[in-house]
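Novice: Sequence and predicted structure below; questions after.
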Amino acid sequence: MTDHEEKTMNAAPSLTPERLADVESIRQLTHAYSWAVDNSDLGALMDVFTDDAEWDTSAFGMGVVRGQADIRAFFATLIQNTTSRCHLALNHRIDVEGDDATATVYLHAFVLNPDGRRDESVGYYADTYVRGQHGWKISRRAAHALLEPPPAPVQSS
């Protein structure tokens, strides 16, 4: 278990109204991510990431990309290489410290490929968030597989 995961899993936060609002905002951000990917909305998807964000899918054979331009290109390829997608984000464990936050978010994703094959992924995201002028954003998201992942729809560069 990484330090991030242990810290998130062992967090015992006080439940102030401000903290509850932050946690809900972050939870909604993870749902906005899923909705944007599943609906092929690259503009909405880029709204959830910081300009210098890192997206790590190396556990799924798709490498690491950094910055909005490369993240956008990654997801444009994913959308092009799949017919449809369905991402479920669940069991959020969120730790907020001021304008920074971390979370572990389970994922269950289905992808329909152009050849009709349906792939399924089960794992979790290890997330880092920052609060800025426009609210909470993902600054780093690393996807980790809990079950053997299917073939990668995006080839790492």
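Specialist: Arrived safely, thanks for sending.

Novice: going forward, measure contacts and count neighbours with C-alpha atoms only.
Specialist: Noted.

Novice: can you give me the strands in the chain?
Specialist: Using DSSP state E, the strands of the chain run over 49-56, 64-66, 84-97, 100-112, 118-132, 135-145.

Novice: now for those strands, which one comes closest to Pro151?
Specialist: Taking Cα to Cα as the criterion, Pro151 comes closest to strand 118-132 out of the strands of the chain, the separation being 8.1 Å.

Novice: now the strands of the chain in CSV, with distance to Arg72 and mean neighbour count?
Specialist: What follows is the strands of the chain, written out as CSV (distance: least, Cα to Cα, whole Å; neighbours: other Cα atoms under 10 Å):
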stretch, distance to Arg72, mean neighbour count
strand 49-56, 10, 20
strand 64-66, 9, 18
strand 84-97, 16, 18
strand 100-112, 18, 20
strand 118-132, 18, 19
strand 135-145, 14, 21
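
Novice: what residue is smack in the middle of this structure?
Specialist: By Cα atoms, centre = their mean, the mean C-alpha position of the chain lies nearest to Arg141, the distance being 5.1 Å.

Novice: next up, a second structure to put side by side with the first:
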Amino acid sequence: MSTPRTDDIVEIQQLLARYAVTITQLDVENLVKVFTEDGTYSAFGETYSLGRFPELVEAAPKGLFMTGESLVEFDENDRNKATGTQPLCFIEHSAHDMRIGYYRDTYLRTEKGWRLSTRAMTFIRRTGVHDSGRPHAIGRPAGG
């Protein structure tokens, strides 16, 4: 039997599937649509606004974003907010090198449905260390 929360989980899972497919296909126009208008992405010691996504996707390695089911937890005080953690295995296309880790997300229900408000990447290193990556230049001016 379907419940409102089951419907919410299905909608969030489809939203996250859309993220994985659009970034794999380098479809930045539809990738940014999975976020709220003021959404952010964090990795490599920085937080980036959506305006930076075309530049980030261009600079990033290309390949397959394989994601697992997100563990979604709803805010008990606000039916329009949730958080989640989603595992990721990225496989670079030319050498099939892998990066593994997970995203920590916040979700908001908007007039367009559930959207990512924040997405933060954590990498899992061969040493077992979990970190957000090494800061590096992506042709970026400071400030997001």
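Specialist: Looks like it arrived, so ask away. Computed from a predicted model, the values in this text were never measured in an experiment.

Novice: Please name whichever of the strands of the first structure is nearest to Glu18 of the first structure.
Specialist: strand 84-97 (10.2 Å).

Novice: what's in contact with that closest one?
Specialist: Strand 84-97 of the first structure is contacted by residues 8-9, 11, 13, 19, 22-23, 26-27, 30-31, 34-35, 37-39, 101-113 when judged by Cα atoms under 8 Å, 6 or more residues apart in numbering.

Novice: Name the single longest helix found in the second structure.
Specialist: What stands out as the longest helix in the second structure, according to DSSP state H, is helix 4-24.

Novice: quick one: it aligns where in the first structure?
Specialist: On the first structure, the counterpart of helix 4-24 of the second structure by TM-score structural alignment is residues 18-38.

Novice: what about that stretch, how far off from the second structure?
Specialist: Compared with the second structure after fitting, stretch 18-38 of the first structure deviates on average by 0.6 Å (mean Cα distance after the TM-score superposition for the first structure).

Novice: buried set for that stretch?
Specialist: 19, 22-23, 26-27, 29-38 (16 or more other Cα atoms under 10 Å).

Novice: chain center to that stretch: distance?
Specialist: Chain-centre distance of stretch 18-38 of the first structure: 10 Å, with Cα atoms, centre = their mean, to the nearest Å.

Novice: how about the nearest residue to the counterpart of Gly39 of the second structure in the first structure, chain neighbours excluded?
Specialist: Taking TM-score structural alignment as the alignment basis, one finds that Gly39 of the second structure is matched in the first structure by Ala53. If the residues on either side of it in the chain are set aside, Ala53 of the first structure comes closest to Ser139, at 4.4 Å by Cα to Cα, 6 or more residues apart in numbering.

Novice: Kindly report the same for Met66 of the second structure.
Specialist: Using Cα to Cα, 6+ apart and skipping residues adjacent in sequence, the residue nearest Met66 of the second structure is Cys89, 5.1 Å away.

Novice: distance of that neighbour from Thr3 of the second structure?
Specialist: Separation of Cys89 of the second structure from Thr3 of the second structure (Cα to Cα, to the nearest Å): 31 Å.

Novice: Glu55 of the second structure too?
Specialist: According to Cα to Cα, Glu55 of the second structure and Thr3 of the second structure sit 40 Å apart.

Novice: neighbour count winner among these two?
Specialist: Summary of the neighbour comparison: Glu55 of the second structure and Thr3, criterion other Cα atoms under 10 Å, with Glu55 having more neighbours (14 against 8).

Novice: if I pick the more buried one, what's in contact with it?
Specialist: Per Cα under 8 Å, 6+ apart, neighbours of Glu55 of the second structure: Ile138.

Novice: What's the match for it in the first structure?
Specialist: Aligned by TM-score structural alignment, Glu55 of the second structure pairs with Ala73 of the first structure.

Novice: before we move on, back to that, which elements pack onto the longest helix of the second structure?
Specialist: Using 3 or more Cα pairs under 8 Å, 6 or more residues apart in numbering; DSSP states H and E as the contact criterion, the secondary-structure elements in contact with helix 4-24 of the second structure are helix 28-31, strand 63-67, strand 113-124.
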